[in-house]
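Chemist: Give the three-dimensional model of this entry:
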Amino acid sequence: MKLILGSGSPRRVEILAVLGLTPDDIRPPDIDEDPLPSELPRPYVDRIIRAKAEAVPSDPGDVVLCADTTVAVGRRILGKPADEAEARAFLTLLGGRRHRVLTGLAVKTDDRLMTRIVESRVKMKRLSKVEMDGYMATGDWQGKAGGYAIHGPAGAFFPWISGSHSAIVGLPMVETAHLLQAAGIEVWKT
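Modeler: Coordinates of the predicted model:
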């Protein structure tokens, strides 16, 4: 039985390591992650994790783990910013208010697909021009849902979180351990 991580995220590899796991292979799926017209955040995350799990090639007996993290303000999905201008717009929108971070995970075996969505809430402070310019200069906003990663330099912008920190980073540990154990993968093995 092999554990296949359907993600190219180094953070997800690190979180699996905390659980005592090293993926046997890493196979990021190539799917269209654009939201459908009028698609709401939770159904979007559910659709994406299922599509990712189905898109990852696997052999009989393999266990595939996929995840997706989405930032949402109300009904609006904030994906990965296309450029610096969009990242600035996202961070300006998020500044001074609470928003949701939804992380979905899917574990696929030969005969079933198990999914969970973990919702956390965070509050980002309003950024000064110096903070915004400094953060943009780091480039850390690139490839990150909502234009930030809470485990990076942007972590200084969040005075309040409610929920799972590991889910906000990209992989909820409790739910991941539970689903992998249900699929026959031992966690915390020595």
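Chemist: CA atoms for contacts and neighbours, from now on please.
Modeler: Noted.
Chemist: The residue nearest to V73 when sequence neighbours are not counted sits in which helix or strand?
Modeler: Nearest residue to V73, sequence neighbours excluded (CA to CA, 6 or more residues apart in numbering): H99, at 5.2 Å. Taking DSSP states H and E as the criterion, the element that holds H99 is strand 97-108.
Chemist: What helices and strands are in contact with that strand?
Modeler: Taking 3 or more CA pairs under 8 Å, 6 or more residues apart in numbering; DSSP states H and E as contact, the helices and strands that strand 97-108 lies on are helix 41-55, strand 63-73, strand 113-124, helix 165-169, helix 173-182.
Chemist: Report the contact partners of the spatially most central residue of the chain.
Modeler: Among the residues of the chain, the one closest to the centroid is T69, at 2.6 Å (CA atoms, centre = their mean). The neighbours of T69, taking CA atoms under 8 Å, 6 or more residues apart in numbering as the test, are 45, 101-104, 145, 167-168, 170.
Chemist: show me the contacts for the residue lying closest to it once chain neighbours are set aside.
Modeler: Closest residue to T69 apart from its sequence neighbours, by CA to CA, 6+ apart: T103 at 4.2 Å. For T103, the set of contacting residues under the criterion of CA under 8 Å, 6+ apart consists of 45, 67-70, 117-119, 167-168, 170-172.
Chemist: One more sequence to fold, the one below, so I can look at both together:
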Amino acid sequence: MRQIVLASASPRRKELLKQLIGGHFLVYASSYGESFQPGLRPEELLIKHSVEKARDVAKQFNSGLVISADTSVIFGGDILGKPHSLEKAEEMLKKLNGQRFRVITGITVLDLDAGKEISEFESTTVWMAKMSEEQISAYVKTGEPLDKAGAFAAQGKGAVLVERIEGDFFNVVGLPLFRLGQILEQLGVSVFEEGFS
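Modeler: Here you go, the predicted structure:
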């Protein structure tokens, strides 16, 4: 079986990749520093971030597949990343309260053996429930919104805030499994093959 490297420190991405291919992969966090670049559409920026993360981690390996992703919430033309304070999380949730928005993930897979690189993006539409200020405050106090794109975790307590979604649920969590499976197939790797369990 080919060596697979997840270029991410995200425990959510690790769990999702494990769900898809089993536990036989390495986790190696990228040191690439994400930055806003004017002139790029959100999809282009998130793909660029995923490419740079993958290339950064690929320097440490001679063979195998390197998988990376970058996820953000897009609302009103703005990219909402991860809040690093409770105040910022509350501000984001008030902005998204009762609104429809998109979650976009840029995803890159580098095949070091074949010298191939495939990058795509996945977009999912999310409808956030209408919440009271007390509900928002109570959710923020759980600490769950910290370090989550858009300040909510659809796979955690934040599930009660998500009225409905249209598209890939796993994309909202941080790793679009359908899109990843398609990219792996393009590179000649089937998630159903022996060894992926």
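Chemist: So what does the residue nearest to T69 of the first structure match up with in the second structure?
Modeler: Using TM-score structural alignment, the equivalent of T103 of the first structure in the second structure is T105.
Chemist: What's the match for Q155 of the second structure in the first structure?
Modeler: Aligned against the first structure by TM-score structural alignment, Q155 of the second structure finds its counterpart in H151.
Chemist: I'd like to know how many residues surround its match.
Modeler: Each residue near H151 of the first structure was counted by other CA atoms under 10 Å, and the total is 14.
Chemist: same thing with L45 of the second structure?
Modeler: The burial metric for L45 of the second structure, expressed as a neighbour count using other CA under 10 Å, is 21.
Chemist: For the residue lying closest to it once chain neighbours are set aside, give its distance to E43 of the second structure.
Modeler: Spatial nearest neighbour of L45 of the second structure, excluding adjacent residues (CA to CA, 6+ apart): Q37 at 7.1 Å. Distance from Q37 of the second structure to E43 of the second structure, counting by CA to CA, to the nearest Å: 12 Å.
Chemist: More neighbours: which of those two?
Modeler: When neighbours are counted by other CA under 10 Å, E43 comes out ahead of the other of Q37 of the second structure and E43, with 18 against 11.
Chemist: F75 of the second structure: what's it in contact with?
Modeler: Contacts here follow CA under 8 Å, 6+ apart; on that basis F75 of the second structure touches 96, 100-102.
Chemist: roughly how far apart are the aligned partner of it in the first structure and P23 of the first structure?
Modeler: With TM-score structural alignment as the criterion, the equivalent of F75 of the second structure in the first structure is V73. From V73 of the first structure across to P23 of the first structure, the span is 33 Å (CA to CA).
Chemist: Now the residue of the second structure positioned farthest from its centre: which helix or strand?
Modeler: Counting by CA atoms, centre = their mean, the extreme residue of the second structure relative to its mean C-alpha position is E134, 28.5 Å from that point. Taking DSSP H and E as the criterion, E134 of the second structure maps to helix 133-141.
Chemist: what about that helix, how far off from the first structure?
Modeler: Superposed on the first structure, helix 133-141 of the second structure shows a mean distance of 1.4 Å to its aligned residues (mean CA distance after the TM-score superposition for the first structure).
Chemist: give me the stretch of the first structure that that helix matches.
Modeler: The alignment of helix 133-141 of the second structure onto the first structure (TM-score structural alignment) covers residues 129-137.
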